[in-house]
Each structure stands twice: as structure tokens, then as C-alpha cells.
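**Student:** Sequence unavailable; structure follows:
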């Protein structure tokens, strides 16, 4: 190339070469005491090459020196620090790592911080600051107090400077470690980050409409509450039976009180006509009663109740085949700890719904609602048969 601009073009090609950054980074890597091994005792391998690559890239993209300085000393403290800015702080992790048996971790942690202070001072200030760790510097303008003031700046990392205790190994990096994804992982992370960003945008869009959404929800809830009386139809038993021989007495308010024989466990069966249409659920309500022990809900000495299972079926008139109802959801207005409503459905021996009936500070009625997977079609003149079982290991924990 004999053109007048040949020299300039050649210089530009050298500056554009990735090898330019490799060559220019050598002195900085040496000053920062970069190495691929610990530099002590067994001289085991370490991995800080992402920081090395960051330095090379910084030269290749002509990063300004002030930014070059900021990111290496405190890149992780920048607002919304990027992955590369965090990698830049690897400058501060080039210190020696000791895996020798019998070392004192705190002593080596202090040595690590001092190493960091000395290297920062030599690299950026051009001063042999290490002398001031023991006394005021003899000729550089640095006091011992100033040395340890800079020491305090770096003395805020949860580290020990040793790899002892980490799986009994003496190789690798000392905690804390920043894990960096490879190219394939970066691509996957980028896709996932986009998914998160899209989801956040969707949430933000919905938040703009939250006011109208709440108003619509409140209106629907009011309608549901207004229709509650129509949804739950009173259960008017034609027959009531106790497997243990207890008897039933109707109260003036329409509720039923269990009296007479009080077996350790018992099952109550109720039978009632049910309107044709669909059956969507069954609700059992237990009321605190003055005539029961402690003014509670059950027939036992402490007034507690454990319902272990509820079975139901619809019996068509005549010789029609019974329609079994399989409940798949259970809700309750109150459940005793570890005795949630859903355990009525588990079918496991020893589980069930309990109500803390022995706690006299809780006097509200208890309600258990059971729902099938989907509404069950009810033919004309059919009967609903429900059996409530009290078969726990706790005796006399039967509904009263």
C-alpha cells in the first residue's frame, strides 16, 4: 500500500484488532496482580479470567479511564449494575488465596484487605502504601491513619481469604463467588428476562384498570351475597338416625340437638327430599349450645368435635339406582390447626375436620361446606341421604 494514508490505515487496523486489547492489558493485569493460580503454597488454580477479559474488552472499546476506574473499584455499587460492571470489580479479588492447613482465617482475611489496599494505592496513586500498615510513611505523603481509613473502605466483604472448610478443598475461588453464565446460558437468560419483562408490562397494564376491576368484583360479590339465601336451601330431615343409638330433638330455631346415648364414636345419617334440578354442595353448621359440655359444640367433656368423613348420595324414587356424590372440595369458616376442612376428604384414618370446640373464647358457629367436582343432576321426587361420621381416636368428639 503506497497511498499517502497507508500508515494511518495500518494504525487503524491495529487498533481495531482484538489483539490490541490483549497487548495493552498486559501491564494493567500485572499491576493488578492477576494470575490464574493462588500464588501461595500449592499454587492451585483459580478462575478470575472473566475480569481479565473485561479489561481486554475495555481497551478494545476505548472505555474512558474514569469509567474504567469506577467500575473496577465499585462497579457493583452503581445503580442497577450490569453483569459486566459487577465482573469489573474482579480487580479487588486478585489477592492471594490460602488453603494451607492450620491457618487462622481472621488473620488471612485481614491480609486480604491489606493486599487490596496496597494494590489499589500502587495502581492508581503510584504510592508504596504498604509501608503505612505499620507506621506513617517515611517519604510518601501517607499516614498510618490514612492507610487504615482506606482499609475500612475495603473491609466490608463477607470473606475469609481462605478456601478451607469449603468441601475440604484448597483449590478454586474463595467465597463470595459471582457465577457467570456461558453463551448458551446467556441466551436462555435473555429469553427468560424478556418473558419477565412482558409479564411486568402486562401487570402494569392491568394495574391501570385495577380500580374498575375492584368495582366490578365488588358488584359481583354483592350479587352473590344477595343470592346466598337462594343458593343454600334448608335441609328438612324426614329421617335422622344415629349408628350409636343417640336421639335427635328439634329446637325452635330449626336446629337439631343430639341427646341420649353417647357412644365414643358415632355416625349420623340424615335423609330429606331434595328439589329437582342440580345439587351443587352440602353445608353442615355446628352451633354452640348451653346444654352441651362447656357451652361448646360437641358431646364430649371438652366440647370439641372431629368430623372424619361426610358421605352423600341421591336416591331416586322407586327402585332407581342411587347416585353417589363424591366431594372434591371442602371449605370451613374455622378449622383447628392441623385439622383443616380438606382432611374430611382424605379418606385417611385419624384425619378429619376439628373446630377447637374446647376453646370457649371462640363462640361463633362453625360451618363446613362440601362441593362435588361438578353439579349433580337431581331427578323428580328424589331424596338426599347424608352421613356425617365421627370416627377419630378422640372419644366422644361427636357433634351435639
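**Tutor:** On my side now, so go ahead. Everything quoted here is computed from the prediction, not taken from an experiment.
**Student:** Going by C-alpha atoms from here, please, whenever you check contacts or count neighbours.
**Tutor:** Fine.
**Student:** Surely residue 371 is within a helix?
**Tutor:** No. Under DSSP: H, G, I helix; E, B strand; the rest coil, residue 371 sits outside any helix and is assigned strand.
**Student:** Now for it, how many residues are close by?
**Tutor:** 18 (other Cα atoms under 10 Å).
**Student:** how about the helices in the stretch 201-350 of the chain?
**Tutor:** With helices called from DSSP state H, counting those that start in this stretch, the stretch 201-350 of the chain shows them at 210-226, 228-231.
**Student:** so can I have TSV of the ones you listed showing distance to residue 7 and mean neighbour count?
**Tutor:** Supplementary listing: the helices of the stretch 201-350 of the chain in TSV, determined by distance: least, Cα to Cα, whole Å; neighbours: other Cα atoms under 10 Å:
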stretch	distance to residue 7	mean neighbour count
helix 210-226	66	12
helix 228-231	90	11
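**Student:** Tabulate those helices in a markdown table, adding columns for distance to residue 184.
**Tutor:** Below are the helices of the stretch 201-350 of the chain laid out as a markdown table (distance: least, Cα to Cα, whole Å):
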| stretch | distance to residue 184 |
| --- | --- |
| helix 210-226 | 39 |
| helix 228-231 | 56 |
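**Student:** To residue 248, which of the ones you listed lies closest?
**Tutor:** Of all the helices of the stretch 201-350 of the chain, it is helix 228-231 that lies closest to residue 248, at 25.6 Å by Cα to Cα.
**Student:** Count the neighbours of the residue lying closest to residue 14 once chain neighbours are set aside for me.
**Tutor:** The shortest distance from residue 14 to any non-neighbouring residue, by Cα to Cα, 6 or more residues apart in numbering, is to residue 20 (6.5 Å). Residue neighbour count, defined by other Cα under 10 Å, stands at 16 for residue 20.
**Student:** Relative to residue 229, how far out is residue 20?
**Tutor:** 82 Å (Cα to Cα, to the nearest Å).
**Student:** Let me know the secondary structure of residue 85.
**Tutor:** helix.
**Student:** I'd assumed residue 73 was in contact with it.
**Tutor:** No. Counting by Cα atoms under 8 Å, residue 85 does not reach residue 73; the two are 9.9 Å apart.
**Student:** And here is the other one:
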């Protein structure tokens, strides 16, 4: 059983989680192991029916593309698998049953410690390297009583301060590197505006049910309208849709818009291709599909490649105002925020309107303030008067 072929942009991966132990019966296309790369978690399934007979890359190990990570004996009967597993794993059964990090397993093996006798303090009871070190420091003559304090260790003395050290995942490290690179290698500046959401909210209220019925359950949300408005604005201001490549400015004749999606493992930005050719329903369905698959870690690396512009919506988490960070080599990113009722002056009178702050961060090396401000105003005008999107005015 080999690791999948990684794209050119991915150098290596890390074994994140084995879903099967040595000796377990497996079925064809059953999930066996997760491999975490810089951009996405890849799932490796069993190529045949049989029994997992060996694992050559433990959790936490760094692997290359197409590297052998385990072996499956094809055709072994599922009923015989448990017996085979017990027979093969008998010498190390005590340690293999425990949930422990690779570093903890290595230390336990070196010190001859049974991991089943160690109380785990990590997430979901996972045994850490520090737990093994603590266990090795205890007197060897009294192993039996040591189990009782472990079972009763839940309530800690008052005043104790707890620290837990957890290594960053590859995805989180890659996100950190890209964010740091964006802030250090671009002349990033942010301009703000605010938009009256009432026209769009009234439109959504009037046509929401009909829209969903007409377009096979596609929901009419705000992201579809903002994405379409951004696409129209990008056509009017092609420099916002451009990118820098060395000393050259690359103008893209298409609008591939990335939509930032939050996942348990970190932020990913899948890309909607050729948004100019998509309708509101297609955009909404695409964004919803990205959200569902991102939550399950099923977005492919190719779906996150490229992109000429990005939209991020911190408003879903309650953010009132923020300065989004660029997604290089793109030259701009639009930040949406929470809708909040505020008193506004309308024709000399004060009205309470649902308002949203918009933020556009841009690379000042490529974009002048005038271009960035006019681009953001164009989006504001289209959202406050959605007919402009249809009429392209």
C-alpha cells in the first residue's frame, strides 16, 4: 500500500491517523489512513479486500509521494483476521492498544514501559511524551499502586496551572508561513466602506422560497450576490484581478474567485472557476458544496490552486470589522462582516438600517488607492441596488 501521488506543489506529507491496526480485516475502498499535507488531508483507502499485515510509517512520520506505508494481504478471510491480529501482535499488545503519540511510543519502547499503565493527559486521553517521562520517573518497585493515582488524577489541587504543548499540524504551519510571507513581502493596505444591506435582505426575503424551489434546493444567501458583484467589479477594474510575477504584471482574462472556508484543521480557500459564466444559484451551490466537503476534509488540492481574487466572511463568526490578509500572488481580498442595525442619516432623517462594514486589503505595489477605493465602491453600489448586477451598470 503506497501513499498517493502528491501534486508538484506538495513536497511531502505526514501520517496523521491510522484507522486500522495491524491484523485488522479491511475491505476494498475502506478508509485506512489519513495523510496530512501542507494544503489538505488526503484519505488512503484499501486497494483490495484482505488483512492489514504491516505498517511501515507510523503516525507522525514524514513520507514522500508514492512511498510504501503498509502492506495488505489480499484475500485473507475477515473471520480469521482477529485471530491473526492477536497472534502477531501478542508481544506488543499492551503498547499497541494504547492511544499515544509516535514520540511517546518511541520513549516507552526505549525505557521498557507498558503504555497501558500510563495515564494520558492529551486530547481524548492520548498519551504524550511527557506522560511517559513522568511514568519512568516513578519508583519501579511499586507499579501496581501507580494505577490508582492515575485513575483518581482527574480533580487537580486548587491553584494548579495547567499547560499543554501540542505540535502544529502541517496545514497550520503552512497557513502560518503563507500569512507571514504575505505581510512581509507585500505592501498591504486596507480600505473600508459600509453597505446598506436592506435592499439585498428585502430581495432575499421576497424570493428565497421561490429561488430554492426553482433551483433544486439551492439556498439564496448573501455570498452568492457578493461573489457575483465582485466578479462584475473585477471586470471593470482588471488591475484588481491581476497579480505580480517578478517585475511583470499578469492580467487575467477570467475571474476565479476563492472563498475562504473554516475547517477544524484550519482555513482553506477553494476556488470557484469562471465565475462570470456562473449564475447566482450555481455560485451558492458551489460554496455550500465547498463548505460541506471542507468540513469532512474532502476538498482536493487542485480545487485550491490558482484563484485571482478572494472573499472571506468573518461575519458568520460575529466579526464587526477586520483587515483581511492577502492570499499571494493575488493583489486583493474582500472581507465581509457582521450585519448590524445602526442609525444612519437618510435624506436628512435618522433611520435604523442593517449595515455591514466591508474591507478590501490590497497590494499597494500594484494597486493605487484610487483603484482600490473605486473597486470597493462599485461592490457597495451593486449590493445596495442589486439590479445593477443584472444590468451590468
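**Tutor:** Looks like it came in fine. Since the model is a prediction, treat every value here as computed from it, not as a measurement.
**Student:** TM between them?
**Tutor:** With the length set by TM-score structural alignment, normalised by the length of structure 2, the two chains reach a TM-score of 0.19; 121 aligned residues with a Cα RMSD of 6.8 Å.
**Student:** about what we covered before: residue 8 of structure 1: which of the helices of the stretch 201-350 of structure 1 is closest?
**Tutor:** Among the helices of the stretch 201-350 of structure 1, helix 210-226 comes nearest to residue 8 of structure 1, with 62.6 Å by Cα to Cα.
**Student:** ranges for the helices of the stretch 51-200 of structure 2?
**Tutor:** For the stretch 51-200 of structure 2, the helices defined by DSSP H, counting those that start in this stretch occupy 81-89, 93-96, 102-111, 129-137, 143-151, 170-185, 198-214.
**Student:** Output these in TSV, with mean neighbour count and distance to residue 191 of structure 2 appended to each entry.
**Tutor:** Shown next, in TSV, are those (neighbours: other Cα atoms under 10 Å; distance: least, Cα to Cα, whole Å):
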stretch	mean neighbour count	distance to residue 191 of structure 2
helix 81-89	16	62
helix 93-96	16	55
helix 102-111	16	47
helix 129-137	17	47
helix 143-151	11	55
helix 170-185	15	16
helix 198-214	14	23
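**Student:** okay if I get those as a markdown table plus distance to residue 71 of structure 2?
**Tutor:** As requested, those are exported to a markdown table (distance: least, Cα to Cα, whole Å):
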| stretch | distance to residue 71 of structure 2 |
| --- | --- |
| helix 81-89 | 14 |
| helix 93-96 | 17 |
| helix 102-111 | 20 |
| helix 129-137 | 28 |
| helix 143-151 | 36 |
| helix 170-185 | 25 |
| helix 198-214 | 48 |
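**Student:** Looking at these, spot the one closest to residue 243 of structure 2.
**Tutor:** Proximity to residue 243 of structure 2, assessed across the helices of the stretch 51-200 of structure 2 by Cα to Cα, is greatest for helix 170-185 (13.2 Å).
**Student:** quick one on the thing from earlier: tell me the buried residues in the host helix or strand of the residue nearest to residue 14 of structure 1?
**Tutor:** Using DSSP states H and E, residue 20 of structure 1 falls within helix 18-31. Within helix 18-31 of structure 1, the residues that qualify as buried by neighbour count (16 or more other Cα atoms under 10 Å) are 20-22, 25, 29.
**Student:** so how far is residue 234 of structure 2 from the closest residue to residue 222 of structure 2 other than its chain neighbours?
**Tutor:** Spatially, and ignoring its direct neighbours in sequence, residue 222 of structure 2 is nearest to residue 200 (7.8 Å; Cα to Cα, 6+ apart). Taking Cα to Cα as the measure, residue 200 of structure 2 falls 20 Å from residue 234 of structure 2.
**Student:** Likewise for residue 355 of structure 2?
**Tutor:** Using Cα to Cα, residue 355 of structure 2 is found at 23 Å from residue 234 of structure 2.
**Student:** For these two, indicate the residue with more neighbours.
**Tutor:** Each of residue 355 of structure 2 and residue 234 has its neighbours counted (other Cα under 10 Å); residue 234 has more, 23 against 19.
**Student:** any idea which element that one lies in?
**Tutor:** In this structure, residue 234 of structure 2 is located in helix 222-236 according to DSSP H and E.
**Student:** what is the orientation angle of that helix with helix 198-214?
**Tutor:** Relative orientation of helix 222-236 of structure 2 versus helix 198-214 (axes from the mean of the first three to the mean of the last three Cα atoms, to 10 degrees): 110 degrees.
**Student:** circling back: who has more neighbours out of residue 85 and residue 73 of structure 1?
**Tutor:** Higher neighbour count among residue 85 of structure 1 and residue 73: residue 85, with 23 against 19, using other Cα under 10 Å.
**Student:** Can you give me the distance of that one to residue 204 of structure 1?
**Tutor:** As judged by Cα to Cα, residue 85 of structure 1 and residue 204 of structure 1 stand 29 Å apart.
**Student:** Same question for residue 31 of structure 1.
**Tutor:** Separation of residue 31 of structure 1 from residue 204 of structure 1 (Cα to Cα): 48 Å.
**Student:** What of residue 324 of structure 1?
**Tutor:** 47 Å.
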